[in-house]
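Asker: sequence-free structure coming up:
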């Protein structure tokens, strides 16, 4: 928990830095001492080169997405680059005026991305099973926390609320959530974009496995194109903005997917 609070502090400072016209700002010390990015992050667990990698980007045009669902780990990971990526993704969502849906935790990468979006003034919706609240929520949460009865309801609610999906690095839970929304897209349950933020090649092996499945005839080439990947949040979101489905789902008229997503047939699932 202590390490995660340190990362949350990084998120707050990084967001402040991004709002400045150059790579320095009046620091928190008395007298308004000017600190560089590398000085700011000294002692925070981030290498100087990683701190300087926080890019200044132009404000993107209005997004087609109102809310994006982010899947990610409840652990921060061993590399500072994973933590930076979560912060940068949160900032990119803010820049595009996009709200966040996520797994509701305040720890790990979940805590970082939610804090970054919240600090930027956008709405944060966390969906979490009641049984996981003691484990994945420590200290203060941000935004709206919606407690649900179980994992299936959590995934269904996140999918219903989102206009697109992005996976940061994570473990079994992240992979399970990611693969499920990919499968739903393949089946025609939704046509929302699905993106991988492939930080430091974290998902290279997964992408190679999927390409192998295409080569062996288990995934069609058009279904392979459901997955969009990029190394930076800015590049990924820009690509997702232009995404258009090219595969044919097996349930184009919708039907059983209403039950799959946990909703009455009277309700429409946003496609």
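Answerer: Happy to help now that I have it. Because the structure is predicted, anything quoted here is derived from the model rather than measured.

Asker: hey, let's count contacts and neighbours off CA atoms from now on
Answerer: Will do.

Asker: element containing the residue most central in space within the chain?
Answerer: With distances taken as C-alpha atoms, centre = their mean, the residue of the chain nearest its centroid is residue 70 (2.9 Å). Counting by DSSP states H and E, the element that carries residue 70 is strand 67-71.

Asker: off-centre distance for the helix or strand just after that strand?
Answerer: Later in the chain than strand 67-71, the nearest helix or strand by DSSP H and E is helix 80-95. Here helix 80-95 is found 8 Å from its chain centre; the criterion is C-alpha atoms, centre = their mean, to the nearest Å.

Asker: A further structure is provided below for comparison with the first:
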């Protein structure tokens, strides 16, 4: 199968909680509907709660379980006896509890798609990125609202783009100005000379979920990104 024939694979970073404003859960459902319309496959962190669970469950209901691939580290896949933050559903690691036996193929399909269990966070992020880079035209990274873990994932993939490790699009879904602070920081970093003007556009902004797919398909890499040889990265 050629790159042109492959379906797009989009990794979505987002919170394991729904936040205080239902508009963010609505955005997760709306983004899943956009993915369904455009035959996009979802890769995400494997959670069943909050925005993570909402986008996965919605896309499975529309496109079937093979359209969703959750990737979760073993420590996040425990028996529910996590930290107080995890027990209250407030932490990034408040994710799926799996009762079934685990094998190399992951776990059985469910209303949240197919899940692969990995040993640690680094393996998780690398595998998510690999799945995206193996996808067809329009593949990339998208962020809905989230907390520390979400912004860390977004900025790592932004850095990878700047370093020349990948050349796919990155889109912030800026519902109700949620990411205004981050975008203002980028503009200030460009103004202050810590980020080049070209690299200041690595992160694209979508004010509505309907804008996400066109921005991924039309994404242009920065003229200022580094031309480094990463071998098998």
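Answerer: Good, I have the coordinates. No experiment lies behind these values; they were computed from the predicted model shown.

Asker: give me the TM-score for these two chains.
Answerer: Aligned and superposed, the two chains score 0.79 in TM-score terms (TM-score structural alignment, normalised by the length of structure 2); 196 aligned residues with a C-alpha RMSD of 1.9 Å.

Asker: thinking again about what came up before, which residue numbers in structure 2 does the strand holding residue 70 of structure 1 align to?
Answerer: The aligned range for strand 67-71 of structure 1 in structure 2 is 9-13, by TM-score structural alignment.

Asker: picking up where we left off before, any residues touching the strand holding residue 70 of structure 1, and which ones?
Answerer: Contact partners of strand 67-71 of structure 1, identified using C-alpha atoms under 8 Å, 6 or more residues apart in numbering, comprise 98-103, 110, 158-159, 161-168, 170, 174, 177-178.

Asker: next, the buried residues of that strand.
Answerer: For strand 67-71 of structure 1, burial by neighbour count (16 or more other C-alpha atoms under 10 Å) applies to 67-71.

Asker: can you give me the helices in structure 2?
Answerer: 23-37, 50-63, 84-87, 121-133, 148-162, 180-191, 212-217 (DSSP state H).

Asker: residue 227 of structure 2 is nearest to which of those?
Answerer: helix 148-162 (9.0 Å; C-alpha to C-alpha).

Asker: mean deviation of that closest one from structure 1?
Answerer: On superposition with structure 1, the mean distance recorded for helix 148-162 of structure 2 (mean C-alpha distance after the TM-score superposition for structure 1) is 0.3 Å.

Asker: may I see the buried residues of that helix?
Answerer: For helix 148-162 of structure 2, a neighbour-count test (16+ other C-alpha under 10 Å) marks 150-151, 153-154, 157-162 as buried.

Asker: save the residues you listed as TSV, and put in distance to residue 122 of structure 2 too.
Answerer: Converted to TSV, the buried residues of helix 148-162 of structure 2 look like this (distance: C-alpha to C-alpha, whole Å):
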residue	distance to residue 122 of structure 2
150	14
151	15
153	11
154	14
157	13
158	16
159	15
160	14
161	17
162	19
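
Asker: quick check: the farthest pair among the residues you listed?
Answerer: So for the buried residues of helix 148-162 of structure 2, where distance means C-alpha to C-alpha, the most widely separated pair is 150 and 162, at 18.6 Å.

Asker: about what we covered before: among the helices of structure 2, which is the most enclosed?
Answerer: Sort these by mean neighbour count, taking mean count of other C-alpha atoms under 10 Å, and helix 50-63 sits at the top with a mean of 24.

Asker: matching residues in structure 1 for that one?
Answerer: Under TM-score structural alignment, the match for helix 50-63 of structure 2 in structure 1 covers residues 108-121.

Asker: coming back round to it: next, the mean deviation of the strand holding residue 70 of structure 1 compared to structure 2.
Answerer: So strand 67-71 of structure 1 averages 0.5 Å relative to structure 2 (mean C-alpha distance after the TM-score superposition for structure 1).

Asker: tell me the angle that strand makes with helix 151-161.
Answerer: 150 degrees (axes from the mean of the first three to the mean of the last three C-alpha atoms, to 10 degrees).

Asker: how far off centre is strand 67-71 of structure 1?
Answerer: Relative to the chain's own centre, strand 67-71 of structure 1 is displaced by 5 Å; criterion: C-alpha atoms, centre = their mean.

Asker: ok, stretch 195-202 of structure 1 next?
Answerer: Computed by C-alpha atoms, centre = their mean, the chain-centroid distance of stretch 195-202 of structure 1 equals 11 Å.

Asker: quick check: buried residues in that stretch?
Answerer: Buried positions in stretch 195-202 of structure 1, judged by neighbour count with 16+ other C-alpha under 10 Å: 195-199, 202.

Asker: closest to residue 89 of structure 1 out of these?
Answerer: Residue 89 of structure 1 lies nearest to residue 197 out of these, by C-alpha to C-alpha, at 8.8 Å.

Asker: that closest one matches what in structure 2?
Answerer: Using TM-score structural alignment as the criterion, residue 197 of structure 1 maps onto residue 173 of structure 2.

Asker: what sits against that match?
Answerer: 142-145, 179, 205-209, 212.

Asker: what count of nearby residues applies to residue 142 of structure 2?
Answerer: Neighbourhood size, residue 142 of structure 2 [other C-alpha atoms under 10 Å]: 24.

Asker: thought it was touching residue 171?
Answerer: Yes. Look at residue 142 of structure 2 against residue 171 with C-alpha atoms under 8 Å: they come within range, at 4.7 Å.

Asker: identify the contacts common to the two.
Answerer: Listed as contacting both residue 142 of structure 2 and residue 171 by C-alpha under 8 Å, 6+ apart are residue 212.

Asker: residue 179 of structure 1 -> structure 2?
Answerer: By TM-score structural alignment, residue 179 of structure 1 lines up with residue 155.

Asker: what's the counterpart of residue 122 of structure 2 in structure 1?
Answerer: Aligned against structure 1 - with TM-score structural alignment as the criterion - residue 122 of structure 2 pairs with residue 152.
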